[in-house]
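A.B. asks: Sharing a model prediction with you, sequence too.
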Amino acid sequence: MATQKILMLVGDYVEDYEVMVPFQILNMIGHTVHAVCPDKKAGETVATAVHDFDGAQTYSEKPGHNFTLTASFDSVQESDYDALVIPGGRAPEYIRLNPRVLEIVRHFAANDKPIASICHGQQVLAAADVLRNKSCTAYPAVRPDVEQAGGTWVEVNATASNAVVDGNLVTAPAWPAHPEWMRRFLEVLGSTIAP
């Protein structure tokens, strides 16, 4: 397996599991992951939030861990990376307002590089206008964003554990989908895990 260089776009109040787990899995496999946030440098942190389902009509939000950035946003040269990961949480709703974030996302889509996005991360994909004619899923509240951007919505299963692959795009609805989402992303990356 060839080691790949993966860019992860995050921001304050990124969902804790959706940044920590893929970051750890991809590094464990042997890939290099650069986690960046607009207006922040390597070594700085973003706050994370734990989203959970505890009987309310929507998820609740609790403080998570601080997550340390591994690269500086202003130094990103998207052509240096083989793939992109966009975790969910509240971060996507505001990082999608950053023109440079959208430019980076468009580079990966235009060059058919693998993109893994989960939960509210698809808000960034919609804002970058890269979902047209693509099948994907997301947190159900993001369905209007997906459809407005020309994407084809794929229903979330009862346990929110499904992932959808359309070409090099791998999407999932929320952190319960990590096993399927990461498995499918690793397949798209061409990564192999020895038995």
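C.D. replies: Received it, and whenever you're ready, just let me know what you need.

A.B. asks: From here on, just use CA atoms for contacts and neighbour counts.
C.D. replies: Noted.

A.B. asks: Hmm, residue 18 is touching residue 118, no?
C.D. replies: Yes. Using Cα atoms under 8 Å, residue 18 makes contact with residue 118 at a distance of 7.4 Å.

A.B. asks: Please identify every residue contacting each of the two.
C.D. replies: Common neighbours of residue 18 and residue 118, using Cα atoms under 8 Å, 6 or more residues apart in numbering, are 87-88, 174-175.

A.B. asks: which of those has the most neighbours?
C.D. replies: With neighbours taken as other Cα atoms under 10 Å, the top of these is residue 88, carrying 33 neighbours.

A.B. asks: show me the contacts for that residue.
C.D. replies: Shown in contact with residue 88 (Cα under 8 Å, 6+ apart): 14-15, 18-19, 117-122, 174.

A.B. asks: Put this next to the previous one:
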Amino acid sequence: MTEHRILLLAGDFVEDYEVMVPFQALEMIGHEVHAVCPEKEAGDTCPTAIHDFEGDQTYTEKPGHQFELTHDFDAVEPSEYDALVVPGGRAPEYLRTYDEVLEITRHFFAEDKPVAALCHGLQILAAADVLEGRTCTGYPALEADVRGAGAEWTGEVTRDGNLVTGQAWPDHPEWLAEFLEVLGTDVDHAEPAAADD
């Protein structure tokens, strides 16, 4: 397997599962994941928010964990990374106001590098003007934003070239599997051991 260096954009009140699960899963497989946040350095933390879907008109929100960043945002050189992960939650709403975040995002699209975005992470892609002519999805309430950015909307995990998008953390299994395929990561599926009688 080829190890990739992957940049993960985090921020205060990023969705808990959507930052923790990809970060841990990609590292477990052997990729090097650098988690960064504007105005923060390695060792700083981002509080997370747990979004759940409990039958209300929109998601509910509960306090999550402290997610520890692994690298300094100011030291990021996009050319040194092979892929980008953009989780959702509250963070993308304000991360998209940082010119540096938009420039980093544009680099991955300009160089046709793999990008995995989930839920409200599509707000950053829309603000970076990289969705024109794409087919993608995100949190359902963002359909108008995505269409307004020139993309075709779907209601399911979607792969468009090197872009993989999903609606929210329940999409993790399919979303991560598609992203690993884009990365060229071959994961051997071990057969479960037979249970002793």
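C.D. replies: That came through fine. Small disclaimer: the values here were computed from a predicted structure and weren't measured.

A.B. asks: about what we covered before: of the contacts of residue 88 of the first structure, which is the nearest to residue 70 of the first structure?
C.D. replies: Distance to residue 70 of the first structure, by Cα to Cα, is smallest for residue 19 among these, at 12.5 Å.

A.B. asks: Aligned against the second structure, show me the partner of the closest one.
C.D. replies: Using TM-score structural alignment, the partner of residue 19 of the first structure in the second structure is residue 19.

A.B. asks: Where does that match sit: helix, strand or coil?
C.D. replies: When classified by DSSP: H, G, I helix; E, B strand; the rest coil, residue 19 of the second structure comes out as helix.

A.B. asks: Pull the number of nearby residues for it.
C.D. replies: 24.

A.B. asks: okay, now the corresponding residue of the first structure for residue 188 of the second structure: neighbour count?
C.D. replies: In the first structure, residue 188 of the second structure lines up with residue 194, judged by TM-score structural alignment. Residue 194 of the first structure has 4 neighbouring residues, counting by other Cα under 10 Å.

A.B. asks: now swap in residue 144 of the second structure and tell me
C.D. replies: 12.

A.B. asks: And the one 3 residues further on, by the same measure?
C.D. replies: If you count neighbours by other Cα under 10 Å, residue 147 of the second structure ends up with 19.

A.B. asks: ok, it - contacts?
C.D. replies: Applying Cα under 8 Å, 6+ apart, the residues contacting residue 147 of the second structure are residue 153.

A.B. asks: do the same with residue 154 of the first structure
C.D. replies: Listed by Cα under 8 Å, 6+ apart, the contact partners of residue 154 of the first structure are 135-137, 164.

A.B. asks: what does residue 153 of the second structure give?
C.D. replies: Applying Cα under 8 Å, 6+ apart, we find residue 153 of the second structure in contact with 135-137, 143, 146-147.
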